[in-house]
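Peer 1: this one's structure only:
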């Protein structure tokens, strides 16, 4: 748990966690795992983050696809609840079925999540659990060239960043990586909000991923609350480059011995110049339509050989308290700045109308 410079706890008051649960035919094991994880999440997060009863609110938005690909439903928005029993009941009612073509209605689910009634001052996180990409990113056999609801996921992610909502993607593998663009796209989408993509090869590990991610998010929020004003003053008041602000914060936290609980999941993906280029294309594009022509074909398998096929091993997962790393310091700085900024493609930021540095 992080502490202030004088050693006092800076425990978060509450956290809102929204599951965007793919409810198409292949997702039965993951829905079951999420159902089983709810009590574990409440108990472990409450104990580790010193949250009182009722301080954790769960949201659930199930999604399938747009007609004519699927005629059952596009999204089912269950809203927020602080009751474990209600969340479990909502998950109990989900049946994995349908889906139509490969891509699904993730964009509609993201739009629903953005428009939920989030608690003021709460740590806010969205967990997207899926084995498929959204419509419009250039996958073979996609029944649509864009999301039929006219929303763009890149723009939705930038709005999430401005509102302090962090997106994490649980990539159900090896299914997701069979798509040409999905892995690189989701890495960019999560990165816009300073979130992460976590590859999941065993459904029963889903609870561990969510618990670790939630606790790490809460502890990151404590650091944002402590340093946000100083960070924003450095960036907009003193016009200090963000990289320099990040180095300064990282050094300060290292010198004072700050540690936070951190979820580390082994990277199962083969990285390449092409995949890195694609992620940067999605990051810098104003819309997915603008990015598609610039995305290049990645050569070779996306997942390392030891994680696929007969005898495949699961990625190593560790959750431990450790000194804050540069990636976490970057998240604190970026999220502090984004919450007082308008976020443009590529991550460019200008002071928002609510910021004291706004010039009109």
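Peer 2: That came through, no problem. In this text the structure is predicted, and so the values were computed from the model without any measurement.
Peer 1: CA only for contacts and neighbour counts going forward, please
Peer 2: Noted.
Peer 1: which strands and helices sit next to the helix or strand containing residue 170?
Peer 2: Secondary-structure element containing residue 170, defined by DSSP states H and E: strand 165-172. Using 3 or more CA pairs under 8 Å, 6 or more residues apart in numbering; DSSP states H and E as the contact criterion, the secondary-structure elements in contact with strand 165-172 are strand 123-130, helix 182-192, strand 197-200.
Peer 1: among these, which is nearest residue 211?
Peer 2: Nearest to residue 211 among these is strand 123-130 (11.3 Å), distances taken as CA to CA.
Peer 1: Can you list the buried residues in the closest one?
Peer 2: Taking 16 or more other CA atoms under 10 Å as the basis for neighbour counts, the residues of strand 123-130 that come out buried are 123, 124, 125, 126, 127, 128, 129, 130.
Peer 1: Could I get the full set of strands for this structure?
Peer 2: 15-22, 56-63, 75-81, 123-130, 165-172, 197-200, 259-265, 317-323, 341-343, 349-351 (DSSP state E).
Peer 1: ok and the fourth one relative to strand 15-22, angle-wise?
Peer 2: Orientation note: strand 123-130 sits at an angle of 10 degrees relative to strand 15-22 (axes from the mean of the first three to the mean of the last three CA atoms, to 10 degrees).
Peer 1: I'd like to know which elements strand 123-130 is packed against.
Peer 2: If contacts are counted by 3+ CA pairs under 8 Å, 6+ apart, strand 123-130 sits against strand 15-22, strand 165-172, helix 206-232.
Peer 1: before we move on, the earlier item: which pair in the buried residues of strand 123-130 has the greatest spatial separation?
Peer 2: 123 and 130 (22.8 Å).
Peer 1: before we move on, back to that, any idea which of the helices and strands packed on strand 123-130 gets closest to residue 87?
Peer 2: Of all the helices and strands packed on strand 123-130, the one in closest proximity to residue 87, counting by CA to CA, is strand 15-22 (10.3 Å).
Peer 1: ok, structure two:
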């Protein structure tokens, strides 16, 4: 069992903690802030035998913690991961790994130099339907066009319009549509097709942050389009079009619940490969690799996370979206 210290007390932590012990982990500590102490203590009483901290530095000193799960606002990911690696801890970091490419590269180097595990927790590429999609690509001929749409109207956008800027829409906290749901699209595309030759990002920008946008990726022999929106909604739709047929997924890329193949001869098949929790697959993989000391597989996944960071950094630059981390 991986002895896990949790940094954060938000929604994703409350989703992970009740289940993580089933996936190869023993939650041994949770860390919040003095302002969230009541909530932190409540989580600790339920899941970590009452062990909690109000400062991250104190949790990093806990010798019983061997791996840190970082689930704090985006702009803090880099410093939290950096400090955990410096303290000799393995790390699972919620997506996005960092705010930009420079930070991602620094963390990749730090993890490798220390011989530690570092994972980006992005559900997409670990889900069975994603893996099935990869297997089916050869059956639709030469890829010509790819499109994906992940659009969810956010209640936080109501607050944003009313003048309250929450982290999800705060450029100072590395927010925005691309860094939230758009990153799942990007992980899906890069996981399937690798690095594009070029990327453009046309974004709807309000108060210096993208509330929605359209990204185009040029793969040379085919083109891809990614739509991500937090200011409007639309049906989720992921389509890979080839000369012999197409693949269709109508669930968002962070769930990947089913995939359908339609061949030009009219033959269709649908595959539904749903885990009990969308988080289960990634956490099981991380625990298995740590148990087997499989740093090679870890670093291969980390390289892909760095590539996603490279493309999102280029996309933001194209749209003129600047985070404080870009100017550091």
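Peer 2: Sure, I can see it. Everything numeric in this text was worked out from a predicted model, so none of it was measured.
Peer 1: Drop the TM-score for these two in here.
Peer 2: The TM-score (TM-score structural alignment, normalised by the length of structure 2) is 0.33; 159 aligned residues with a CA RMSD of 5.4 Å.
Peer 1: Any chance of the buried residues of strand 123-130 of structure 1 in a markdown table with distance to residue 228 of structure 1 as columns?
Peer 2: As requested, the buried residues of strand 123-130 of structure 1 are arranged in a markdown table below (distance: CA to CA, whole Å):
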| residue | distance to residue 228 of structure 1 |
| --- | --- |
| 123 | 14 |
| 124 | 16 |
| 125 | 18 |
| 126 | 21 |
| 127 | 24 |
| 128 | 27 |
| 129 | 30 |
| 130 | 33 |
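Peer 1: Could you point out which of those is nearest to residue 210 of structure 1?
Peer 2: For the buried residues of strand 123-130 of structure 1, the closest approach to residue 210 of structure 1 (CA to CA) belongs to residue 127, at 8.0 Å.
Peer 1: coming back round to it: identify whichever of the helices and strands packed on strand 165-172 of structure 1 lies nearest to residue 277 of structure 1.
Peer 2: Per CA to CA, nearest to residue 277 of structure 1 of those: helix 182-192, 8.9 Å.
Peer 1: packing partners for the closest one?
Peer 2: helix 153-162, strand 165-172, strand 197-200, helix 273-284.
Peer 1: got the residue ranges for the strands in structure 2?
Peer 2: The residue ranges that make up the strands of structure 2, judged by DSSP E, are 2-7, 25-31, 52-53, 67-70, 90-94, 118-121, 143-151, 198-206, 209-218, 223-229, 237-242, 245-249, 258-263, 268-272.
Peer 1: Now mean neighbour count and distance to residue 187 of structure 2 too, for these, in TSV please.
Peer 2: Listed next are the strands of structure 2 as TSV, based on neighbours: other CA atoms under 10 Å; distance: least, CA to CA, whole Å:
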stretch	mean neighbour count	distance to residue 187 of structure 2
strand 2-7	24	24
strand 25-31	24	25
strand 52-53	24	33
strand 67-70	26	19
strand 90-94	23	13
strand 118-121	24	11
strand 143-151	21	12
strand 198-206	18	14
strand 209-218	22	13
strand 223-229	23	11
strand 237-242	20	13
strand 245-249	22	15
strand 258-263	20	17
strand 268-272	13	20
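Peer 1: Kindly present those as CSV, with separate columns for distance to residue 101 of structure 2.
Peer 2: Output for the strands of structure 2, formatted as CSV (distance: least, CA to CA, whole Å):
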stretch, distance to residue 101 of structure 2
strand 2-7, 23
strand 25-31, 27
strand 52-53, 31
strand 67-70, 18
strand 90-94, 15
strand 118-121, 14
strand 143-151, 23
strand 198-206, 15
strand 209-218, 18
strand 223-229, 20
strand 237-242, 26
strand 245-249, 29
strand 258-263, 31
strand 268-272, 35
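Peer 1: Would you mind saying which of the ones you listed lies nearest residue 112 of structure 2?
Peer 2: Each of these has some distance to residue 112 of structure 2 by CA to CA; the shortest is strand 118-121, at 8.8 Å.
Peer 1: how about the helices and strands packed on strand 165-172 of structure 1, which one is nearest residue 230 of structure 1?
Peer 2: In this view, those are compared for proximity to residue 230 of structure 1 by CA to CA, and strand 123-130 is the closest at 19.5 Å.
Peer 1: tilt between the closest one and strand 165-172?
Peer 2: Taking the same axes, to 10 degrees, one finds strand 123-130 of structure 1 and strand 165-172 inclined to each other by 20 degrees.
Peer 1: Report the angle between strand 123-130 of structure 1 and strand 56-63.
Peer 2: Following the same axes, to 10 degrees, one obtains 30 degrees for the angle between strand 123-130 of structure 1 and strand 56-63.
Peer 1: how far off helix 153-162 does strand 123-130 of structure 1 point, in degrees?
Peer 2: Using the same axes, to 10 degrees, the inter-axis angle of strand 123-130 of structure 1 relative to helix 153-162 is 160 degrees.
Peer 1: What angle do helix 206-232 and strand 123-130 of structure 1 make with each other?
Peer 2: Our comparison of strand 123-130 of structure 1 with helix 206-232, counting by the same axes, to 10 degrees, yields an angle of 140 degrees.
Peer 1: So which residues of structure 2 form helices?
Peer 2: Secondary structure of structure 2 (DSSP state H): helices located at 11-16, 37-47, 56-60, 77-86, 101-114, 128-136, 155-161, 183-193, 280-291, 295-319.
Peer 1: winner for burial among these?
Peer 2: Stretch with highest mean neighbour count among those: helix 183-193 (a mean of 22; mean count of other CA atoms under 10 Å).
Peer 1: Tell me the helices and strands packed up against that helix.
Peer 2: Using 3+ CA pairs under 8 Å, 6+ apart as the contact definition, the elements that helix 183-193 of structure 2 packs against are strand 143-151, strand 223-229, helix 295-319.
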